[in-house]
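Colleague: missing the sequence, but the structure's below:
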């Protein structure tokens, strides 16, 4: 009987142990199957109550960089902490794993930074505590996988999403986030933050003339120079193109904004040595302060952009702070642009004509056609307002076409055959592929002789695409039209233009004429030099801005061919031009009588 009781107990214990082992094996298999089905697990790991490894599989040993026998019974945390075990300096993720094991908590997909053979790697671990049938804690078991490569890919994607690949500076997204944080900081501590928007001056000319490779190298150099100017609590980045920005987290010292803006302009204006070229660009800066100039990221971006536009509009190379008046100006510009887009279809444009006379005889040789805009909403709008707006929006192309057609028609129908018409053409028009065809249509529809049309261009056309502009003008000259170079000496003057293109007339800007009238030696010398050069190249000269008889006599004495200015007539409507011709004809008949 005793033997039977002992044997029955032995069988029961054996069955119970087998059942427990089976259950444990089942749990392990279930865990592995679940993890493998989800594509997450590479190996199984298990530790005892002292966090020492047990039942180490070959795959797990390989992940540890050791043989299975070397790892059995070793401290799990010591093996994966590397040199940090001696120094006590552990990554935060390893601290978190240790706490989970200490508190006997389940965890899933825990990212842990480990050190294997001196190399940092990332593991993703899942684990659950092991308890026996009596509820006693027996250790931990779980699964894991090496996710180092996935982690690097994610970090690279995150980096690309927040940093500019060319300059390695924060991109627009990260700048916006930094500005948002700065605004929150300013609101919390009742301080001020600032946003500086930076735009390179003359960078497009470098890009167009030397190519994007040189331009990209210059942008990288600009980024390096900006980094050297930034202090703690400031972040600089690239918004895109040739636009950069700086976020100042704490702008309590207002002088820092002006100091930094001035330093940026000076540093970025220094020469650049790239690909055996010594290049020069400048910089303009617009700034806005939060929350004074805006309590949101969008408002500060908009207002700093308005300030930058003002700096560029004033010639560049300067810093301007946002002022409320800038917003009013921007709104006015927006309304003007809206009205300008409908001005042609509403027939709101008209032409005025200013006479150009022979310097010796004072006979009228031509009229310059000048566009005027009588808006139904805004009344008469100054050309100084709507012409730059039309150029910025490329509306100058259809407007310029209309001016050309109307000027040719008026000259052909109502003027004497010896009088020319001068029409200003913008660079945007010249870059149109069918500009010469536009001239042909204007001449054929009006029946104006090509020799009576003189096209006026400024030196700025050669800063865009010189070859396209030159080809367009040569096609017009082949038709029989003449070409005048306007505002000579005020822009990017180069004698190379005069050598490459046969201009018929060089127009001397009014600033030199007014300077000569005030006895400026420099202005007088420039006028004499231009006249002498034009004579040697068989070109005529026209002096602009002559306002009285004394100035006319002075210009005439210098040998200028033609004169234009208020002294001989202000810009006038077409009917007044016809009246002027009638009076001149009457005066000539009386003189002959």
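Modeller: Yep, that arrived. Everything quoted here is computed from the prediction, not taken from an experiment.
Colleague: switch to C-alpha atoms for all contacts and neighbour counts from now on
Modeller: Noted.
Colleague: Show me the strands in the stretch 451-593 of the chain, by range?
Modeller: 453-458, 482-488, 505-508, 540-543, 562-564, 572-573 (DSSP state E, counting those that start in this stretch).
Colleague: Serialize those to JSON lines and add fields for mean neighbour count.
Modeller: Formatted as JSON lines, the strands of the stretch 451-593 of the chain follow (neighbours: other CA atoms under 10 Å):
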{"stretch": "strand 453-458", "mean neighbour count": "23"}
{"stretch": "strand 482-488", "mean neighbour count": "22"}
{"stretch": "strand 505-508", "mean neighbour count": "24"}
{"stretch": "strand 540-543", "mean neighbour count": "24"}
{"stretch": "strand 562-564", "mean neighbour count": "27"}
{"stretch": "strand 572-573", "mean neighbour count": "16"}
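Colleague: wait, which of the ones you listed is closest to residue 16?
Modeller: strand 453-458 (101.1 Å; CA to CA).
Colleague: picking up where we left off before, nearest to residue 351, of the strands of the stretch 451-593 of the chain?
Modeller: Per CA to CA, nearest to residue 351 of those: strand 572-573, 6.5 Å.
Colleague: Can you name every helix or strand that that closest one contacts?
Modeller: Packing partners of strand 572-573 (3 or more CA pairs under 8 Å, 6 or more residues apart in numbering; DSSP states H and E): strand 349-358.
Colleague: this is the comparison structure:
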């Protein structure tokens, strides 16, 4: 029992380290027979624990364990390292693609719906892959590479696998340098909101803009969030960047909404931990002379489920101050359709993963999800916007289904406020 996890029955970290040490010893004797380590954890696992309770979290871990066992080959090992972290040792990989194939099999298996406490959940995981190389002289070295790849997978958007390569090693060395640059960028005000239009599908008129963070780096040009936010998160600088963006967005929003419409800003769960979100946002709007009704916030399902009662109170305070709320990336988390009515929401934004298949060959599942969301929203008098629209076929399909609003490259890429001042007038 010393080598096994009492909850899942899987081998534990001690067992896995022993297996890796043995595999490394064999590999150094036979370098033509590499092996692979997959390091994975469950995306947003804390949300399940916080919203459904630890018993539900335990049931989820047990089900994940069984699905992992069914996804690997007979000689391979699966272990629970800690919390929601698991490792899979692939004893021999004759081709590098073998590890990727197993990783994809795991992703597919875990995304199949599971029932917890009467609710249907889809579980997403991120996976880091490290394949044995002569430079791996210790178990820790291999685990570190797999962990680095896992971090890269999460930074790339979660729900995917990434194989370690040398560029990640260089990137690790760059982190301290980037942290210094981030602090300097905050002092210099180099973070700027870029605005992407939100349109009415019926006539493609612009009804608002979403503010998205960009870094005007002095030597590397305009950087997107994926290029710096993971490091900012590690360094505890995200809050400061957020508020710099909120301030600039409100200032730009005065001109952008002069003829009507609104701007939206993305508010992360951490900003709901205090009780002053409404007063801070109202303060920014007042300073910028922006009508609060021209400002909206976007939150994720994770925000709603973290502490539902506290979040509801804050959203109600914002609504009473004329600041409406949209639920972003709807359909990708743990928030069921039946849960939405508990919160004071103005809009649901359907995640792009459901929009992408439209116009293709197999659209039934996406159409079913979108249809259910539209029906629910109609009954609750909530607006619906489809994210990630890139083709005319997607636009036509959504319009035919009765979706009111859309956003995506088809209508415009994120641009500085000055671009939209010249390019487009907001429809009232």
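Modeller: It's in. Bear in mind the structure is a predicted one, so any value in this text is a computation, not a measurement.
Colleague: circling back to that earlier point, dump the strands of the stretch 451-593 of structure 1 into JSON lines; add distance to residue 209 of structure 1 as well.
Modeller: Below are those laid out as JSON lines (distance: least, CA to CA, whole Å):
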{"stretch": "strand 453-458", "distance to residue 209 of structure 1": "19"}
{"stretch": "strand 482-488", "distance to residue 209 of structure 1": "22"}
{"stretch": "strand 505-508", "distance to residue 209 of structure 1": "26"}
{"stretch": "strand 540-543", "distance to residue 209 of structure 1": "31"}
{"stretch": "strand 562-564", "distance to residue 209 of structure 1": "36"}
{"stretch": "strand 572-573", "distance to residue 209 of structure 1": "41"}
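Colleague: Which among those is found nearest to residue 390 of structure 1?
Modeller: strand 453-458 (16.4 Å).
Colleague: what range in structure 2 does the closest one sit on?
Modeller: Mapping strand 453-458 of structure 1 onto structure 2 (TM-score structural alignment) gives residues 295-300.
Colleague: So what touches that stretch?
Modeller: Stretch 295-300 of structure 2 has contacts (CA atoms under 8 Å, 6 or more residues apart in numbering) with 250, 262-269, 323-330.
Colleague: check contacts around residue 583 of structure 1.
Modeller: Per CA under 8 Å, 6+ apart, neighbours of residue 583 of structure 1: none.
Colleague: what comes up buried for stretch 110-124 of structure 2?
Modeller: 110, 116, 121, 123-124 (16 or more other CA atoms under 10 Å).
Colleague: whoops, stretch 283-296 of structure 1 was the one
Modeller: Of the residues in stretch 283-296 of structure 1, 283-291, 293-295 count as buried by neighbour count, 16+ other CA under 10 Å.
Colleague: Residue in structure 2 paired with residue 396 of structure 1?
Modeller: So residue 396 of structure 1 corresponds to residue 238, using TM-score structural alignment.
Colleague: ok, that match touching residue 229?
Modeller: Yes: Residue 238 of structure 2 is within contact range of residue 229, at 7.1 Å (criterion: CA atoms under 8 Å).
Colleague: one step back: mind listing which of the buried residues of stretch 283-296 of structure 1 are in helices?
Modeller: Per DSSP state H, helices hold no members of these.
Colleague: Can you report how many residues neighbour the residue nearest to the match of residue 396 of structure 1 when sequence neighbours are not counted?
Modeller: Ranked by CA to CA, 6 or more residues apart in numbering and with sequence neighbours excluded, the top spatial neighbour of residue 238 of structure 2 is residue 232, at 5.5 Å. Residue neighbour count, defined by other CA atoms under 10 Å, stands at 20 for residue 232 of structure 2.
Colleague: superposed on structure 1, where does whichever helix or strand residue 232 of structure 2 is part of end up, distance-wise?
Modeller: Element membership for residue 232 of structure 2 (DSSP states H and E) is helix 229-235. With the two structures superposed, helix 229-235 of structure 2 lies on average 5.4 Å from its match in structure 1, counting by mean CA distance after the TM-score superposition for structure 1.
Colleague: and the residue nearest to residue 217 of structure 1 when sequence neighbours are not counted, how far is that from residue 220 of structure 1?
Modeller: With sequence-adjacent residues excluded and distances taken as CA to CA, 6+ apart, residue 217 of structure 1 is closest to residue 274, at 7.3 Å. Here residue 274 of structure 1 is placed at a distance of 11 Å from residue 220 of structure 1 (CA to CA, to the nearest Å).
Colleague: overlap in contacts of the two?
Modeller: Contacts common to residue 274 of structure 1 and residue 220, judged by CA under 8 Å, 6+ apart, are absent.
Colleague: Give me the neighbour count for residue 441 of structure 1.
Modeller: 15.
Colleague: Give me the aligned partner of it over in structure 2.
Modeller: Per TM-score structural alignment, residue 441 of structure 1 is aligned with residue 283.
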